[in-house]
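Chemist: Using only what follows, build the 3D model:
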Amino acid sequence: MLQLPVSSLVSLRFCSFKLTRKPGRPCDEEGTVLPYGAPPPPPSSGSQNDWTPYQDRVAFELAELLYKKEQMSAGNIDALLQLWSASLLAHGDSPPFRNHNDLYDTIDDTVVGSVSWSCFSLAYDGPRPSGATPSWMSDKHTIYYRDPRALAVNMLGNPGFKSEIMFGPTRQFGHDGRRILRDFMGGDWAWKQADLIAELPDAQDSSFIPIVLGSDKTTVSVATGQNEYYPVYLSIGNVCNSVRRAHRDAVTLVAFLACPKSNKKHANSADFRKFRRQLFHSSLSRILRSLRSEMTEPVIVRCGDGHFRKIFFGLGPYIADYPEQALVASVVQGWCPICTAPNKDLDGEDANRRPRSITDYMVREFELGALWEDYGIVGDVVPFTNDFPRADIHELVAPDILHQLIKGIFKDHLVTWVEKYLTRTFGDAKAAEVVTEIDRRIAVVPPFSKLRHFHEGRGFKQWTGDDSKALMKASRLEYRPGLCTD
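Modeler: Below you'll find the predicted structure:
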């Protein structure tokens, strides 16, 4: 895969050309590369009599009848199974389930969908105060997750992706020689990772599968009593962006992280803040550990086109808004997770990128206070990426398009800046009058195809991503002199 010269694979397509590193060649189940043009092996058909975890078809249909259709109470289930058992004693046989607990346990073992959910718990194990112990130090924090390796393999094996998935990095150029950046595998990062993997044993004719992660803590208030949820999402970088945007199972939920809570007395304590950070990183490291060994040793999987291929996994971009980026990269709020530039001097001469090697060196050599104040590094929390090969969190952090570009730049920056400018320039009364006129002009924009109509302008409280994108289109009004004059 990865040792072929760049110039050796050039294909012309519609007056453009694409440089492609030799993608993972199809092989058999033992890893032997197949000749070019060889058809894929026939799919393996599962047994039609496999009703696992149920004994047989009768047990499955009985469980469906009692639990789903009739929704029978536990007491009645026990009574029914006891009568059934009594009728079978003469024949030395027994019913499909012993009691309602056996029925419920079997239902819980049923795999729903492609990958079942599991859980583990983490707890604080550091020093405790001599007096009263805060509740968060004694609580067990449960994390629910699905095996990320199984999810990634299922995406690779999805037949719907077979013509929209890339098994090697590419560089595409237009007819004018300018670079075309369209899909993730067409970027420089994937190309560099392929160079690193090429140095590993058994890397010949293999493919690189980057794992793309994203998270965003949210609060659900409807019928839940303001519960916090911390979902983590997973995708693979090989599928085309059009597939991911079309919601065709190329992005899936991989975990729900724990949300530790404390009373107001301890909520802002240094120990609790450190525990929350480390709980986040330790949870992700535990969730992703099934991928670790296959980042340095290849594994053979079946892909959506029916062929087997030898692949290497790797951690890819982590998509998050800024507060989440600071947490993921273990940097202080207000500092950049990618470079060392202070927020008040972004173009400073001393600003450099934050490679993992330099950060690790500084953590070893500097005091925690100096790291925090002078370099914006949270030195007592280890990023989860340090547990995986070729993973540098400062390279993997990716912007959240919704929060940082669409809502961040347009609503939180541009709209807010305009409102503050009007207030500072004309005063509250005149600024309100100007904003009202802006809303009126937005409201009278004539209807047009794919243009949303805002009947009351932009004066709504909760902006969604669709609201922001639609308002960007409606706000492209021709400047009219006199709008902001006395």
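Chemist: can we go C-alpha only for contacts and neighbour counts from here?
Modeler: Fine.
Chemist: for this structure, what's the longest strand?
Modeler: Looking across the chain with DSSP state E, the single longest strand is strand 308-320.
Chemist: and that strand, what other elements does it pack with?
Modeler: For strand 308-320, the packing partners by 3 or more C-alpha pairs under 8 Å, 6 or more residues apart in numbering; DSSP states H and E come out as strand 206-215, strand 299-302, helix 393-396, strand 397-399.
Chemist: Could you also give me the structure for this next sequence, so I can compare it with the first?
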Amino acid sequence: MKYTPEKLFQNADGTGPIFDEMWTGEWWWERQNTLPSGATIAPVILSSDKTQLSRFSGDKQAWPVYLSIGNIAKTIRRQPSKHATILIGYIPVTKLECFTRKTRSVEGYHVFHECMRSILEPLVAAGKSGIEMTCTDGGVRWVHPIVAAYVADHPEQCLVSGCQENFCPKCCAHSSELGDPVYSVMKDQTVIWDAIKEAADGVDTVELKSLGLRLIDPFWRELPHCDIFSCITLDLLHQLHKGIFKDHTVAWATACAEGGADEVDRRFKAMPSHPRTEHKHMEKVFLGILCGASDPAAVRAVRSVLNFIYYAHFHTHSDDSLACLEHAWAAFHANKDVFVRLGIRQHFNIPKLNSALHYLLSIRKLGTMDGYNTEHSEWLHIDFAKRGYSASNKREYIKQMMLWLSRQEAVHRFQTYLDWTEPTSDLPSPAGTQDASCDNPLDDEMDEGHQDGQQALLRALSIISESSLPSYILPKSPSLPGTTVGQLIRDFGCTDFIRALQDYLRKGSCSRTLPHAAQNLHPGSRFAAYKRMYLHLPPIQQLSHEVVKDVIRAIPMQPACRLVRASPAHFDTVLVRISGAEDSQSADSLDGK
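Modeler: Take a look at the predicted model:
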């Protein structure tokens, strides 16, 4: 838990700001300066997303609203099992058939804002005057809960801001000006509310139409210290992966490729398959698919989009990385005319393309975007919507879902209490089983107090868990036991297996005599062959602090057998870095890491 904002820098002289968690952003500092001395901010993070409950058939839906706070680290908030994000209500899902088709959309806006106003009503008084709270560290603070971020996809962003879906929910750009890389003025909450009031009084509707606003009473006008247009965060899942890449870039690049969709499909099939087929994994190979089959300007435009997507996913940003992010999007606009020249597009007035201009400012204000991805809401739907619906009899299911969730929360609280009173985890003691000469990460810090000891324990457990991960994992039993060298050559293509294995054994024996079986390798020698192995790769610091688990597959061709169809061979390409390799002979060694 963090109770105060922080500033991180790359250099010791205080230059090169770093943006990571919410407490490293500018928003917290700005709000802290407007509150009395000694006040503590609890940045409220809201998210809402309509989800489908019925499977295969039916139209049963739920519209949950979630809440978390920016005092908690984003790595904790992203884990549903940590219960750092809670469900605070369901918005009614109704077809509004009592209204005409012309007014049905506006009435849907009214329903949403009235429900959100009712749900968030306790935050109005608490945000203005503050409330005394006992925090997790035992300290008593005067806390001001202030809405700082709202996580939603584009339709719900427009619903929150009260504008039409062909407009930008954050800036004042007109719907006909979204295709240019021009930074527009951000919407001002006071100005927008004044325009809505004037239109409601029949004074003037020009500004209402120019901004694409709906005639509503927004829920956010009463929230203290809140600027809803700055609170709306950018969405990596729907705006980048499913929007800019899948819906637009892939379609445009496919249309301008020689041979069209058939040629792109053929090239996809020629690429090594990936265990997953999500669009963010397609991004890894899509640029290679286009090379040689598309206009060079189109390839440059696609490369710029992919660069922007990867920069936007950084877990930590600096001025340099933000400059690269901005340069990547400028490069896309410099090459996008190829799609107009080839007759694929006539304009680029697309709200999701315009949203890319707001990433830089949003990261500076609220921290990196990995803490506000709607992908987290999709995971929350499983616990807070789908499982409860499955446990109901499908009649008045919302009431049954709330009852089921309240019981699940009661069980969780009681289990947490039992775990606290009688801990059962097998944690290593400071003495442990380690040798006395080994450094124990707990020894130096456990004596500095109970709170410091807890923090030291958590750090030590992370060190232990990381160091305990093996560099590779094999299945418990080989898939192809007793495989001869001849079969390895024929089915796996291991033409130099005997020579490479002999060299490896000689170098690893340290001049000791090898066993008799290792000295007489021949085509009839048998080995245990595995079809898969898993590698633990070091984390990429800019993208994640977690170890990357990758799979290597070596699956020979399987002939048809009775009712089972034949399956082709699959061999992943592996790039091995040989440590200390100085000549070509060492490159054949199996000792590379």
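Chemist: Spit out the contact partners of the aligned partner of Asp20 of the second structure in the first structure.
Modeler: Taking TM-score structural alignment, Asp20 of the second structure has Arg182 as its aligned residue in the first structure. Shown in contact with Arg182 of the first structure (C-alpha atoms under 8 Å, 6 or more residues apart in numbering): Asn241.
Chemist: Strands of the stretch 301-450 of the second structure, residue ranges please.
Modeler: Remark: strands assigned in the stretch 301-450 of the second structure by DSSP state E, counting those that start in this stretch are 317-318.
Chemist: before we move on, the earlier item: just put the helices and strands packed on strand 308-320 of the first structure in CSV and tack on distance to Ala246 of the first structure and mean neighbour count.
Modeler: Converted to CSV, those look like this (distance: least, C-alpha to C-alpha, whole Å; neighbours: other C-alpha atoms under 10 Å):
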stretch, distance to Ala246 of the first structure, mean neighbour count
strand 206-215, 17, 24
strand 299-302, 24, 18
helix 393-396, 24, 22
strand 397-399, 20, 20
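Chemist: how about a markdown table for those, with distance to Ala370 of the first structure added?
Modeler: Formatted as a markdown table, those follow (distance: least, C-alpha to C-alpha, whole Å):
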| stretch | distance to Ala370 of the first structure |
| --- | --- |
| strand 206-215 | 30 |
| strand 299-302 | 44 |
| helix 393-396 | 20 |
| strand 397-399 | 24 |
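Chemist: that older thread, so the longest strand of the first structure corresponds to what in the second structure?
Modeler: Alignment note (TM-score structural alignment): strand 308-320 of the first structure is matched to residues 140-152 of the second structure.
Chemist: Over to stretch 148-160 of the first structure?
Modeler: Going by TM-score structural alignment: stretch 148-160 of the first structure matches no residues.
Chemist: now stretch 382-395 of the first structure
Modeler: Going by TM-score structural alignment: stretch 382-395 of the first structure matches residues 217-230.
Chemist: Figure out the length between the terminal residues of stretch 280-293 of the first structure.
Modeler: End-to-end distance of stretch 280-293 of the first structure (C-alpha to C-alpha, to the nearest Å): 22 Å.
Chemist: Nothing else from me, thank you.
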